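# what follows is a predicted structure for the sequence shown.
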Amino acid sequence: MEKVKISPFQMFSLIFLFEIGSAVVVGLGVQAKQDAWIAILIGMLGGIVLFCIYYCLFRQYPDLPLTSYIPKVLGKMIGYPVAVLYILYFIYIASRVLRDLGNLLFISTLTQTPLWVINLLVIFIIIYANYLGIEPLARTGEIFYFLHIFCVLMCSFFIFSSGLVKTENLLPLLENGWKPVIKTAFPLTFTFPFGEMIVFTILMPYLNRPHLNLKTGLFAMLISGLILSYTTALNIAVLGTQKLETSIFPLLETVSKVNLGDFLQRLDAIVISMLVIGCFFKISVFTYAAVIGSASLFKKRKNPAMVIVVCLLTLAASLLNAENIQEHIYIGLKIVPVYLHLPFQAGIPLLLLIVMLIRKKIKTR
């Protein structure tokens, strides 16, 4: 672990930007049609329960990241392989976010640039951010948090001013009952993005006031969840459910429709900037967690070589994990939530907590 500390507001900013990250890029919860915004709120509540479990684990080992206390709980024979799997999991999810960002830039602006070139340029910035460490990244997050909120307010103002919002697109509410909403919330919006807070079990020891980890995390999840729900509702109100389901990047399409007196148009650049910022912080947090997790597990100091290896693995995985954007989206919706997210975000942490409680009870007796 690096000998650095970050403030509660810096942690809040990191979590907020991380949660918004790539979730605002893709059509989150569109399987629930006009009730997608409700599915996001339900997923957020499930994510909050998970975060409470992560905090309980942290309280038992307040000075250690997740990858260091897994072997202490499960034993070295089981614990070390599980910890290594978590490192690989962080790298893989970082690669998926990098692929999302690369696809966004390729489709929206850099249409003549190969995807591997875009991802390579992004990964250079990620390497630099990881090399500097969590403290500069968190300080940068403070600035971009306010910028992000300003952009959300400004885009909302222009969308409403253009008369694009049609509230009837949000009706009828719960047309097919609660079943499609719950089915979308679990496991989709529950695991992405809220369950991905598992990565902050690596960063919790860095908070300079450890007792505020729970409040900071829950407040950041609440604010980001409300904004994601609001953004989704806005996309539905502007595009309608049919257009939303077929759109790869709904928010981008929503903002592209802004037209104030044939003068103020094409606000795509603002949205693309927001999305790039969110994805940058999400990739940085995942890769940094993989670096620190590796360093703590193998009792090594964080060094540039370790950062480069993790980031290059992320780059390679982003180019190899799918042949095209359709396959990438299919894997993200059908395979990753069930076979990766649920075990790593809910299954293993719950097992760790149960083992901890049993050991504590035996020790008390």
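Okay, I see it.
# only C-alpha atoms for contact and neighbour calcs from this point on.
Noted.
# who's in contact with residue 186?
When the contact criterion is C-alpha atoms under 8 Å, 6 or more residues apart in numbering, the partners of residue 186 are residue 43.
# distance of it from residue 22?
Counting by C-alpha to C-alpha, to the nearest Å, the gap from residue 186 to residue 22 is 19 Å.
# next: residue 145.
Applying C-alpha to C-alpha, one obtains 15 Å for the distance of residue 145 from residue 22.
# the two: who's more crowded?
Neighbours were counted for residue 145 and for residue 22 using other C-alpha atoms under 10 Å; residue 22 has more, 27 against 19.
# SS state for that one?
With DSSP: H, G, I helix; E, B strand; the rest coil as the basis, residue 22 sits in coil.
# leaving out sequence neighbours, find the closest residue to it.
Counting by C-alpha to C-alpha, 6 or more residues apart in numbering, residue 22 lies nearest to residue 279, which is 5.4 Å off, once chain neighbours are set aside.
# quick one, what contacts the one you found?
Contacts here follow C-alpha under 8 Å, 6+ apart; on that basis residue 279 touches 18, 21, 22, 97, 98, 101.
# residue 217: what's it in contact with?
Taking C-alpha under 8 Å, 6+ apart as the contact definition, residue 217 lies against 11, 12, 15, 51.
# helices - which of those residues land there?
Secondary structure assignment by DSSP state H places 11, 12, 15, 51 of those in helices.
# if we look at stretch 96-110, which residues are touching it?
Residues contacting stretch 96-110 (C-alpha under 8 Å, 6+ apart): 22, 25, 111-115, 118-119, 122, 249, 272, 275-276, 279, 282-283, 314-315, 317-319, 321, 325.
# so which residues of the stretch 1-150 of the chain form helices?
For the stretch 1-150 of the chain, the helices identified by DSSP state H, counting those that start in this stretch occupy 8-20, 36-60, 66-74, 76-108, 115-132, 134-161, in order along the chain.
# quick one: closest of those helices to residue 205.
Residue 205 lies closest, by C-alpha to C-alpha, to one member of the helices of the stretch 1-150 of the chain: helix 36-60, at 8.1 Å.
# included below, for side-by-side comparison, is a second structure:
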Amino acid sequence: MESAKIKAYQLFVLVVLFEMGSAILVGLGAQAKQDAWIAIILGLGFGLGVFLIYYQLYKYYQDLPLTSYIQKITGKWIGRMIGIGYIIYFLYCASRVLRDFGELLTTTIYTTTPLIVINCLMIFTIIYGVHKGFEVIARVGELFFLIVYMMAVVGFGLIMFSGLIHLENLRPILENGLKPALKTALTETVNFPFGEMVVFTMLLPYLNDAKKAKWVCLGGMVLSGINITITAVINVAALGADLFARANFPLLSTISKIQLANFIERLDVLFMLYLVIGGFFKISIFFYAAVIGTADIFGFKNHRKLSFPMGALVLFSSITIASNYAEHIKEGLQIVPIFLHWPFQILIPSFLLMIAFFRNRGKGKNEQA
């Protein structure tokens, strides 16, 4: 790992930007229809519990990233195999978010621009950021955090004054009971975006005050969860449950309806600006974790040498990951949660924590003796 240190506030900003990332853009919790906001709150609750698993592992090994302490917990060779699995997982997640980013721009504004051109521009920017180091990414996050919140306040105000909010679209609440919302939480919202905090197991050692890690990360998750919930409520209230469930990008549909005094309209640019900012930070964090994890496992002294070839791999994967956007979304909702998210976000960390608990309990007894 590079010798970088970031402040607690910078980590908080990165957590919020990462969690909101692409979750605000897509119809998160759409399977629960008008109860999407309940599914998001349930997912946040479960996600906070999952993060405590990551935090407990961090307490045992505060100076080590995930790929290093896995080897201490399970042994060198098994640990390396699991670590390589996490690197592939982080690269895959970066590819998925990059595809989301490219698809939205090519289907809305740059309709005649090839997907690979859009994705190339983004990945080259991210590679440049990784070359500059993690501290630079964190400082840029501080700057854009304020811009994102200014845009959010302006956008929320314009939506309210445009008379788009119809709270009756949120009723009936829990029409079919709690089961649909709970099912959506367990199969979608707990994994995306809250379970993706597993990537921060690679980044927590950069924090200059380890004591603040727990509350900084939990606070960032709660704030982003509130923002995503409010966005879902606004989308359902403005579009109705059926259109919200069918729309590929509900927030874009909501913003495109803004019309105030026959003067303020076509504010899609706010959405696109957030898309670029949110996409950059989400992809950057996944990509950076994969790069330093690879350097750690294979003994590279300079992780920067890995950024370009691994960036090319992410770019290629984002193009070939699915033949079209419908297939991409179906894969993300039905296949990825079961075969990737649950094992890498919940099952493997829980297994590692159990082993670490018994290993460290034994050490504590030996020290006392």
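The structure has been received and is ready for your questions. Quick caveat, the model's predicted, so the values are computed rather than measured.
# compare the contacts of residue 217 of the first structure with the second structure and list the overlap.
Counting by both residues aligned by TM-score structural alignment, their matches' C-alpha atoms under 8 Å, the contacts of residue 217 of the first structure that remain in contact in the second structure are 11, 12, 15.
# can you say which of the residues you listed are buried?
With burial judged by 16 or more other C-alpha atoms under 10 Å, the buried subset of these is 11, 12, 15.
# nearest to residue 240 of the first structure, out of those: which one, please.
The closest of these to residue 240 of the first structure turns out to be residue 15 (C-alpha to C-alpha; 30.1 Å).
# distance of that closest one relative to residue 196 of the first structure?
Taking C-alpha to C-alpha as the measure, residue 15 of the first structure falls 10 Å from residue 196 of the first structure.
# just the strands in the stretch 201-350 of the second structure please.
Along the stretch 201-350 of the second structure, counting by DSSP state E, counting those that start in this stretch, strands occupy 259-260, 264-265.
# among these, which is nearest residue 67 of the second structure?
In this view, those are compared for proximity to residue 67 of the second structure by C-alpha to C-alpha, and strand 264-265 is the closest at 48.7 Å.
# which strand or helix spans residue 360 of the second structure?
helix 348-368 (DSSP states H and E).
# what are the contacting residues of that helix?
By C-alpha under 8 Å, 6+ apart, the list of residues contacting helix 348-368 of the second structure reads 53, 54, 56, 57, 60, 70, 73, 74.
# returning to what we had before: in the second structure, which of the contacts of residue 279 of the first structure still touch?
Counting by both residues aligned by TM-score structural alignment, their matches' C-alpha under 8 Å, the contacts of residue 279 of the first structure still in contact in the second structure are 21, 22, 97, 98, 101.
# among these, which pair sits farthest apart?
21 and 98 (10.7 Å).
# ok, the two, which is more surrounded?
Neighbour count, other C-alpha under 10 Å: between residue 21 of the first structure and residue 98, residue 98 has more, with 28 against 25.
# about what we covered before: nearest to residue 333 of the first structure, of the buried ones among the kept ones among the contacts of residue 217 of the first structure?
Nearest to residue 333 of the first structure among those: residue 15, at 22.7 Å, using C-alpha to C-alpha.
# next one: the residue lying closest to residue 120 of the second structure once chain neighbours are set aside from residue 16 of the second structure, what distance?
Of all residues beyond its chain neighbours, the one nearest residue 120 of the second structure is residue 315 (6.8 Å), with distances taken as C-alpha to C-alpha, 6+ apart. Here the criterion is C-alpha to C-alpha. By it, residue 315 of the second structure lies 25 Å from residue 16 of the second structure.
# try residue 258 of the second structure
The span separating residue 258 of the second structure from residue 16 of the second structure equals 26 Å under the rule C-alpha to C-alpha.
# cool, residue 35 of the second structure as well?
If you measure residue 35 of the second structure against residue 16 of the second structure using C-alpha to C-alpha, the figure is 23 Å.
# pick out whichever of these two has more residues nearby.
When residue 35 of the second structure is set against residue 16 and neighbours are counted by other C-alpha under 10 Å, the residue ahead is residue 35, at 27 against 23.
# got a list of what that one touches?
Contacts were defined as C-alpha under 8 Å, 6+ apart; by that measure residue 35 of the second structure touches 29, 170, 173, 174, 181.
# among these, the buried ones, what's the PyMOL command?
The buried subset of the contacts of residue 35 of the second structure, as determined by 16+ other C-alpha under 10 Å, is captured in PyMOL by this line:
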select buried, resi 29+170+174+181
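# to which residue of the first structure is residue 89 of the second structure aligned?
When the first structure is aligned by TM-score structural alignment, residue 89 of the second structure is paired with residue 89.
# what about residue 88 of the first structure, how many residues nearby?
The burial count assigned to residue 88 of the first structure is 18, neighbours taken as other C-alpha under 10 Å.
# would you confirm that it contacts residue 289?
No: here residue 88 of the first structure does not reach residue 289: they are 10.5 Å apart, not a contact under C-alpha atoms under 8 Å.
# returning to what we had before: show me which of the contacts of residue 279 of the first structure is closest to residue 346 of the first structure.
Looking at those and their distance to residue 346 of the first structure, the nearest is residue 18, at 18.8 Å (C-alpha to C-alpha).
# sorry, back to before: can you add distance to residue 297 of the first structure and give the kept ones among the contacts of residue 217 of the first structure back as CSV?
Output for these, formatted as CSV (distance: C-alpha to C-alpha, whole Å):
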residue, distance to residue 297 of the first structure
11, 23
12, 26
15, 24
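# still on that earlier bit, which one of the contacts of residue 35 of the second structure is nearest residue 83 of the second structure?
The shortest approach to residue 83 of the second structure among these belongs to residue 29, at 30.5 Å (C-alpha to C-alpha).
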